[in-house]
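Asks: Fold the following, please.
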Amino acid sequence: MRLSLRVVIRELSGEIDVTEAVNFKEALKLLVSDQFDLVILEVLMDEYSGIKMMEMIRSIAPSTAVLICSMGDELLYAEHYILRGASGFVVKTAEKEEILTAISTVINGNRYLSDRVHDRLLTRTELKSKVKEALTKRERQILPLILEGRTTKEISKMLEIHVNSINFYKSNIFRKMQVNNILELAEKVDISKLFPQSYSVSV
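Replies: All right, here's what the predicted structure looks like:
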């Protein structure tokens, strides 16, 4: 894989110096002793966790671009590493043209994600927006209480609203969220980020 990447990088410019490391410990030593414009990193083939790798690289070389080139599923990992300081994510099985684009993009100071990941993030953003507009203020207040497992009577007592009104709001929430039960609702809503006036939706 390192040999293939070296060949691909040379297509960008013959003047690029390429240094290889056989493991992450060796890569850290290189980062300490020299300055690099780009680190191409596999996060699933070493004793360190990917998060720890990113933390260590950022502490040593905060301005160096980091492109994750991994066998991991980009839909699971790409956003995860971008949020932790990576400049881009590309799968090892990508076509040569995509890998070239990814390298060129991040080395010029920009972020790179594949069209597949972009589409996923866009879909999730659109869903968040639609749901946030659809639910009323009162429904957004009741939603987290439902997900906490509160009964209709408990919610009624907490909010000082009649039981029949709670049932009405609950029915509206299920209809607007396009779910049939609390389990399906929980799969759409991230309860860890939920409080009465704000919530997140995952796809």
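
Asks: only C-alpha atoms for contact and neighbour calcs from this point on.
Replies: Fine.

Asks: mind checking which helix or strand residue 124 is in?
Replies: Remark: residue 124 resides in helix 115-134, with elements defined by DSSP states H and E.

Asks: Second input sequence below; structure requested for side-by-side comparison:
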Amino acid sequence: MIRVLLADDEAMIRAGVKAILAADPGIEVVAEAANGREAVEQARAHRPAVALLDIRMPQLDGLAAATEIRRVAPDTAVVMLTTFGEDDYIARALGEGASGFLLKSGDPRELITGVHAVAAGAAYLSPQVAHRVISELRDGRMSRGAAARDRIDALTDREREVLALVGAGMSNAEIARKLYLVEGTVKSYVSTILTRLDVRNRVQAAIIAYEAGLVDAQ
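Replies: Okay, here's the model as predicted:
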């Protein structure tokens, strides 16, 4: 069962999102919050697998709450859920360590897919957000490619192989099956990769993998 924290200052939005999640028997909303500060406290108390946070909330916005949740509940994956698709929100959300970014205007099935993906250790961006990120990376790839390749030089061949699969969006379980490894071994590889690359999460590692040419975006 995937335990989820849902934070949004609009009660009707919370009710709608909760109803969508309730359609999946493998997901349970264990806590709700109406502001960012409450979301942090609920994350501390319930330690959910996934926290769905609206970006614009009173007292503490979703981006600041994401940072605090990473501190008080480091095993909780954060997904930003918002109506705003501007590039600056996307960049800030990923910079704060979010594992996913979903638009409220997207297909409801994306919500369930995203929750399952980040709970499994993968990253998930809605198709609209992924398009923006890929376009931005493509536009600036040549200027950042050399720096990214320098960063992955510190990795072993196996670690680069794992990083490429992280960049392809695979979860730890999928990587384990692909490389015939134990899932715990993959988890250790990913942890080491994040440390050596000095990044917060898989999304940021995946960006480096793309910039370094380990994986191509379609």
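
Asks: Overlay them and tell me the TM-score.
Replies: With the length set by TM-score structural alignment, normalised by the length of the first structure, the two chains reach a TM-score of 0.57; 133 aligned residues with a CA RMSD of 2.4 Å.

Asks: picking up where we left off before, give the aligned range of the very next helix or strand once past the helix holding residue 124 of the first structure in the second structure.
Replies: Next helix or strand after helix 115-134 of the first structure toward the C-terminus (DSSP H and E): helix 137-147. The aligned range for helix 137-147 of the first structure in the second structure is empty, by TM-score structural alignment.

Asks: The helix or strand just after helix 137-147 of the first structure - contacts with which helices or strands?
Replies: Proceeding N to C from helix 137-147 of the first structure, the next assigned helix or strand is helix 152-159, under DSSP H and E. Counting contacts by 3 or more CA pairs under 8 Å, 6 or more residues apart in numbering; DSSP states H and E, helix 152-159 of the first structure is packed against helix 163-177.

Asks: Where in the second structure does the helix it packs on align, residue-wise?
Replies: So helix 163-177 of the first structure sits over no part of the second structure, by TM-score structural alignment.

Asks: So which elements touch that helix?
Replies: Partner elements for helix 163-177 of the first structure (3+ CA pairs under 8 Å, 6+ apart): helix 115-134, helix 137-147, helix 152-159.

Asks: got the buried residues for that helix?
Replies: Across helix 163-177 of the first structure, burial judged by 16 or more other CA atoms under 10 Å covers 166, 169, 170, 172, 173, 174, 177.

Asks: Check stretch 45-62 of the first structure too.
Replies: Buried positions in stretch 45-62 of the first structure, judged by neighbour count with 16+ other CA under 10 Å: 50, 53, 54, 57, 58, 61.

Asks: and which of those residues is nearest to residue 188 of the first structure?
Replies: Set against residue 188 of the first structure, the nearest of the buried residues of stretch 45-62 of the first structure by CA to CA is residue 50 (26.8 Å).

Asks: Nearest residue to the closest one in space, ignoring adjacent ones along the chain?
Replies: residue 43 (4.8 Å; CA to CA, 6 or more residues apart in numbering).

Asks: out of the buried residues of stretch 45-62 of the first structure, which are inside strands?
Replies: Among these, none falls in strands (DSSP state E).

Asks: okay, those in a markdown table with distance to residue 140 of the first structure next?
Replies: Shown next, in a markdown table, are the buried residues of stretch 45-62 of the first structure (distance: CA to CA, whole Å):
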| residue | distance to residue 140 of the first structure |
| --- | --- |
| 50 | 36 |
| 53 | 39 |
| 54 | 36 |
| 57 | 41 |
| 58 | 39 |
| 61 | 43 |
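
Asks: Between those residues, which sits nearest residue 36 of the first structure?
Replies: Using CA to CA, these come closest to residue 36 of the first structure at residue 61, 8.3 Å.
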